[in-house]
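*Asks:* Sharing a model prediction with you, sequence too.
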Amino acid sequence: MEERLEEMFDEQEDDDLLLPAQEGDDSQQMYEHFRFVADKGQTLLRVDKFLVDRMMGATRNRIQLAADAGCILVNDKPVKSNYRVKPLDVVSLVLDRPRRELEIIPEDIPLHIVYEDDDLLVVNKPAGLVVHPGHGNYTGTLVNALAFYLKDDPAYDPSDPRLGLVHRIDKDTSGLLVVAKKPEAKTNLSLQFYNKTTQRKYLALVWGQVQEPEGRIEGNIGRDPKDRMQMRVFPEGDQGKPAVTHYTVMERLGYVTLTECRLETGRTHQIRVHMKYIGHTLFNDERYGGHDILKGTTFAKYKQFVQNCFAICPRQALHAKTLGFIHPTSGEQLFFDSELPTDMEQLVEKWRSYVNAKEL
């Protein structure tokens, strides 16, 4: 059963609540694979529910099996699945073998470096490139590309968690990311993201006419209990984590709207989930239903037009356009801006032509 448990819990996407795994007591031959610390405001919640909300691919039944096997600890003591997590409880998953290490293989994958110095570099990631190795994507990622690009830098170890990516964006989202080349740089930059002092703006094409010129979306984001591959908004209660998105309408284009979104927090799928929550799913976002025709007419000509748009931009229409932060060594304010990638630029132009023609 423990082999099954290791496979179940080998992947973890909610990295902002995950602490680095460390080995357990050698005398007991148990090793810590995951550890979570409950927030100060945590209300009493069963430990199986607490973990299901935080671990991708884990069902409540499997968490209960882990607890029955003595693999779920709270404050270093085994607990049953009905244990109620309290504020600041430390919840961990342990197994009888060390966590499997993932070898980072350097791969010669083209990178668009927009800035680089001794401490960091900024990358403009294309859509379709996975950021970090994980389940189903152990090679061909941005991390593999960075390992090759920095292979001659003796200070850069791609397997060292103190270096590398400071934040992430989804596979099919394009745009800017900052990478730390030194431990001190990653610590400093990570604190800037944690303290919400970085500047991040995205461009998103969404379904529907966004009526207000600007707005603020607030709502806890957590995994959807009905579909573990999706996130959802929990407007009330203790589920999920606080999330805030600000949006501004840039251009109304018939049945879609080009919006600029500014992140106050950085949750998994935040813009995609928040915009859907207010009724404006991202265009061609398959995971959240944006690959269906959500607005418009029933005419065959219009349906064909939208299908052509899907073909032009075969992914969610989301681009991380700007990134600003304080340089960790010099203290200088750095700000980077990137152009819309070709697929999104062509998509927006096609909708502009549609609005202007008024023939469909």
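*Replies:* Structure received.
*Asks:* all contacts plus neighbour counts: C-alpha atoms, from now on.
*Replies:* Noted.
*Asks:* who's in contact with Gln230?
*Replies:* Contact analysis of Gln230 by Cα atoms under 8 Å, 6 or more residues apart in numbering lists 223-224, 287-288.
*Asks:* Where does Asp185 sit: helix, strand or coil?
*Replies:* To be clear, residue 185 is Ala; Asp isn't right here. Of the three states, Ala185 takes helix according to DSSP: H, G, I helix; E, B strand; the rest coil.
*Asks:* which non-adjacent residue is nearest it?
*Replies:* Pro328 (5.5 Å; Cα to Cα, 6 or more residues apart in numbering).
*Asks:* could you pull out the strands for the stretch 251-360 of the chain?
*Replies:* Taking DSSP state E, counting those that start in this stretch to define them, one finds strands in the stretch 251-360 of the chain at 256-263, 318-326, 333-337.
*Asks:* ok, second structure coming up, stack it against the first:
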Amino acid sequence: MSGSDKQPAGAWKDLTADSSAEGSRLDQWLATVLAPDLSRSRVQALIRGGAVHLNGAPVLEPKRKVAAGEHYSIELPEPEAPEPQPEAIPLDILYEDDELIVINKPAGLVVHPGAGNWTGTLVNALIHHCGDTLSGIGGVRRPGIVHRLDKDTSGVLVVAKTDRAHRALSEAFADHGRSGNLERAYEALVWGTPACLTGVIDAPLGRASADRTRRAVVSDEREDARRAVTHYTVLERFGERKDTDAVAALVECRLETGRTHQIRVHMAHIGHPLIGDQTYGRAFRTKANRLPEPLREMVAAFPRQALHARLLAFRHPVSKETMRFEAPPPQDLSELVATFAAL
């Protein structure tokens, strides 16, 4: 879609008409493709509302005849979110008071309910754990999520329990630590070693054109481009040669901004994707085949991106005291790093 065509924000689905769609009404074809999620009447309403685009421009006529090979983008309506319910899910609590709670989130735990994950999330666990100690965010008794970690990223995460804590922490994260009140450090196990052992990746991020669930480095002239800055330091190199030709490296990443998938995209952008990252490091999967056992089997079986949020520091929203929390990498990542170190 052209950069000048403004789209409403939302979840988009891309479809290409095949030969069987030739000559069909647009609403009929879309209703067939999107069944059972959307009825024909709902599809017609979406078309008339400008939610269906052809070559970057909205198509407003449901009767329009489809031609084979045409590429359509459809903004799908957001499903109505059910009210999160309390669930007795174990939590690794690093700190808690009346205003906030700090969690060491395990890999595999989704932070907030959403499509495909309405239950079993950190929010469900916190509602159960905190109970009446939640004084309300926006008038509702619920935990205030001020930042997130990907489902398969482990590490330190802070959640507000009161409205005033939510406002103060949200401002700190929106400021990205420029005022000096926020510090975040991650450890990432990556393929190869960056040519410079310390560096700054300053590359704007936007939605990937081929898959809107992914992020990509984009031109800063694009409408959806968001500034993204990652500072990295190589902590350790692994392999027979302890130089830029090393097999892998343990890298510390510190965030100046906090974009979705920022570290994963930035490290892949400079040619060193995270080990285990099936979204941004697929091209490197064959590298595992050249590793000796048992490392080859460990890498092939590693179920997630090798990323851990090790450090989080912030100013307490009420006491103004600087709070600093660290959590060591979980066992699966520690074992993987140790096996690389034995090369």
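*Replies:* It's in. Just so we're clear, the structure is a prediction, and the values are computed from it rather than from any experiment.
*Asks:* Distance to Arg200 of structure 1 for the contacts of Gln230 of structure 1 - can I get that in CSV?
*Replies:* Formatted as CSV, the contacts of Gln230 of structure 1 follow (distance: Cα to Cα, whole Å):
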residue, distance to Arg200 of structure 1
Arg223, 23
Asp224, 26
Arg287, 23
Tyr288, 23
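*Asks:* Restricted to buried residues, select those residues in PyMOL.
*Replies:* Of these, the buried ones can be selected in PyMOL as follows, counting by 16 or more other Cα atoms under 10 Å:
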select buried, resi 223+224+288
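*Asks:* For Val114 of structure 1, state which of the contacts of Gln230 of structure 1 is nearest.
*Replies:* If you rank the contacts of Gln230 of structure 1 by distance to Val114 of structure 1 using Cα to Cα, Arg287 comes first, at 30.1 Å.
*Asks:* Show the contacting residues for the aligned residue in structure 2 for that closest one.
*Replies:* For Arg287 of structure 1, the aligned position in structure 2 is occupied by Thr279, per TM-score structural alignment. By Cα under 8 Å, 6+ apart, the residues touching Thr279 of structure 2 are Arg214.
*Asks:* cool, and Ala249 of structure 2?
*Replies:* 189-193, 234-238.
*Asks:* what's the answer for Ile217 of structure 1, then?
*Replies:* 244-247, 274, 278.
*Asks:* Now with 7 Å, please.
*Replies:* Taking Cα atoms under 7 Å, 6 or more residues apart in numbering, we find Ile217 of structure 1 in contact with 244-246, 274.
*Asks:* got it, and Arg324 of structure 2?
*Replies:* Counting by Cα under 7 Å, 6+ apart, Arg324 of structure 2 makes contact with 312-314.
*Asks:* so which of the strands of the stretch 251-360 of structure 1 comes closest to Leu102 of structure 1?
*Replies:* Per Cα to Cα, nearest to Leu102 of structure 1 of the strands of the stretch 251-360 of structure 1: strand 318-326, 27.9 Å.
*Asks:* Now distance to Gly144 of structure 2 and neighbour count too, for the contacts of Arg324 of structure 2, in CSV please.
*Replies:* Output for these, formatted as CSV (distance: Cα to Cα, whole Å; neighbours: other Cα atoms under 10 Å):
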residue, distance to Gly144 of structure 2, neighbour count
Leu312, 17, 20
Ala313, 18, 19
Phe314, 16, 21
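*Asks:* among these, which recur in structure 1?
*Replies:* Mapped onto structure 1 and checked by both residues aligned by TM-score structural alignment, their matches' Cα atoms under 7 Å, those keep the contacts 312-314.
*Asks:* Would you mind giving those as JSON lines with distance to Asn104 of structure 2 added?
*Replies:* Below are those laid out as JSON lines (distance: Cα to Cα, whole Å):
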{"residue": "Leu312", "distance to Asn104 of structure 2": "10"}
{"residue": "Ala313", "distance to Asn104 of structure 2": "13"}
{"residue": "Phe314", "distance to Asn104 of structure 2": "15"}
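*Asks:* Out of those, which is nearest to Leu343 of structure 2?
*Replies:* Leu343 of structure 2 has its nearest neighbour among the kept ones among the contacts of Arg324 of structure 2 in Leu312, at 31.2 Å by Cα to Cα.
*Asks:* which position in structure 1 aligns with that closest one?
*Replies:* In structure 1, Leu312 of structure 2 lands on Leu323 (TM-score structural alignment).
*Asks:* wait, doesn't that match sit right on Ser338?
*Replies:* No. At 8.9 Å, Leu323 of structure 1 does not count as touching Ser338 under the criterion of Cα atoms under 7 Å.
*Asks:* coming back round to it: which members of the contacts of Ala249 of structure 2 occur in helices, if any?
*Replies:* Among the contacts of Ala249 of structure 2, no residue falls in helices (DSSP state H).
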